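Trainee: Structure here, sequence nowhere to be found:
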């Protein structure tokens, strides 16, 4: 399988390193034009547009956030290249979701949504079949995990002495307001009740050292609660290690003879 990657940030570097360590073929990196000054660094070709991607790429992996999915997603799918992304929050924009759907249908390709920093999505998807009544997601991070987000204007992140809620609302609004922090809320929404019916609470907590994600769901199946305490990637406190790992897992499932 010939794989291309979008972005060379913390998640992109993690994915590239794991692919190389596992002997997978990472053949091209889709980057901003400024990075073309090192076109073959690490043995990987660099291009700045989808039109310049090699014709034999089997799979592209989006590791560069909402803006990259908006800019490149439809063009990749229209070329008939499957795409894996963790930028699920971008799909809160209904026009983008429709554009990507049309592009995938036109190209005969598939946009695969990696699970990102959360688990239990398979349970939500199964429960949705029988009918879900309520789904709530609570995201709790150390104050530094919310830097660069609207939380900075809503609470004093530097001076927090106790936990402070800085957002309560729908998953659609969370994904729109917090594009770098609310992909988990989007993943929960897509798996369950949708962006508008999934309730979200976001909390800055100086007493925690991990990113804590909690899902509560109830419906015809009964009810369940799920909690995960995830670590960030060492070189970026806003990037989830599990989100990066979920991309590798998604690639491995695509190649496996037997998969879940």
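Mentor: Arrived safely. Everything numeric in this text was worked out from a predicted model, so none of it was measured. Numbers count the residues shown, from 1 in each chain.
Trainee: Please count neighbours and contacts with C-alpha atoms only from this point.
Mentor: Noted.
Trainee: which residue ends up closest to the midpoint of the protein in space?
Mentor: residue 86 (2.1 Å; Cα atoms, centre = their mean).
Trainee: pretty sure that residue is touching residue 115, no?
Mentor: Yes - using Cα atoms under 8 Å, residue 86 makes contact with residue 115 at a distance of 7.1 Å.
Trainee: returning to what we had before: quick one: residues contacting the residue nearest to the centre of the chain.
Mentor: For residue 86, the contact set (Cα atoms under 8 Å, 6 or more residues apart in numbering) comprises 62-63, 65, 113-116, 183, 243, 247.
Trainee: ranking those residues by neighbours, who comes first?
Mentor: residue 183 (29 neighbours; other Cα atoms under 10 Å).
Trainee: check contacts around that one.
Mentor: 86-89, 116, 175.
Trainee: about what we covered before: let me have the contacts of residue 86 in a markdown table, extended by distance to residue 205.
Mentor: Below are the contacts of residue 86 laid out as a markdown table (distance: Cα to Cα, whole Å):
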| residue | distance to residue 205 |
| --- | --- |
| 62 | 30 |
| 63 | 27 |
| 65 | 25 |
| 113 | 29 |
| 114 | 27 |
| 115 | 24 |
| 116 | 22 |
| 183 | 19 |
| 243 | 21 |
| 247 | 28 |
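Trainee: Comparison target, given below:
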């Protein structure tokens, strides 16, 4: 089955990689991009006529995409998410941390219920979401997550107000709190915490620890689950995106899987 018309919000590291992956595994019958107005001409020159580029959401929706994939950050979810779902178009949200805003999460849910569209949050850089979601139905007791990245990945975040990231010689835990707090303070780094929270105990009961580790060049995600059905823990070591060290390379493949499964004869 054809992938149909895929629209992507944003053309940064994740958006560019997603275009390449879909081209190799589809390709879509049509591909569109929604970007800032200032970038339209530049991106049109880069991608050519094979991809439609616009800065106007109404124009994008009028072209009838089968699904819109958000790859542009929390602000894009807030600005466009509810309108896309209200239009009856499915939305894949890469920036799961945006849903830490309770008002935005409620607006997206209301829009989806009103139109019959679906808002999909892929697992992103984490695994085990299927087991966590199943365990949730049995009753969860605890979900605790630790995200460890090299200091450079935390540059430009509140972490640099807590410690000098440039001079660290050993792992340093600079944040301990809830998934909601982590997602709001570290919007480009803590989407995994938000995804676990959405699948599990919620934003305010999911425990989060964030660590800057000068001894690693990789992004490590570790979490433990206690429930009535099963107890388990997972450790995933993600390679950083070549285009953006704040993002695990596996994130875009998870997003691509969510898109490709829409047209799969057998989806798993």
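Mentor: Structure's in. What do you need? Keep in mind it's a predicted model, so treat the numbers as computed, not measured.
Trainee: Make TSV out of the contacts of residue 86 of the first structure and add distance to residue 12 of the first structure and secondary structure.
Mentor: Shown next, in TSV, are the contacts of residue 86 of the first structure (distance: Cα to Cα, whole Å; DSSP: H, G, I helix; E, B strand; the rest coil):
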residue	distance to residue 12 of the first structure	secondary structure
62	8	strand
63	5	coil
65	10	coil
113	16	strand
114	14	coil
115	16	coil
116	13	coil
183	16	helix
243	11	helix
247	10	helix
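Trainee: what's the counterpart of residue 246 of the first structure in the second structure?
Mentor: Alignment note: residue 246 of the first structure maps to residue 254 in the second structure; criterion TM-score structural alignment.
Trainee: same deal with residue 17 of the first structure?
Mentor: Aligned partner of residue 17 of the first structure by TM-score structural alignment: residue 20.
Trainee: Check which helix or strand its match maps to.
Mentor: helix 13-25 (DSSP states H and E).
Trainee: Buried ones in that helix, by neighbour count?
Mentor: For helix 13-25 of the second structure, a neighbour-count test (16 or more other Cα atoms under 10 Å) marks 13-15, 17-19, 21-22 as buried.
Trainee: With distance to residue 205 of the second structure added, can I get these in TSV?
Mentor: Putting the buried residues of helix 13-25 of the second structure into TSV (distance: Cα to Cα, whole Å) gives the following:
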residue	distance to residue 205 of the second structure
13	31
14	29
15	31
17	33
18	32
19	36
21	35
22	36
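Trainee: can you tell me which of those residues lies nearest to residue 152 of the second structure?
Mentor: residue 13 (16.7 Å; Cα to Cα).
Trainee: my guess is that closest one contacts residue 245, does it?
Mentor: No - in this structure residue 13 of the second structure lies outside contact range of residue 245 using Cα under 8 Å: 9.9 Å.
Trainee: can you tell me how far residue 191 of the first structure sits from residue 217 of the first structure?
Mentor: Distance, residue 191 of the first structure to residue 217 of the first structure, by Cα to Cα, to the nearest Å: 11 Å.
Trainee: Which residues are in contact with each of these two?
Mentor: Residues touching both residue 191 of the first structure and residue 217 (Cα under 8 Å, 6+ apart): residue 124.
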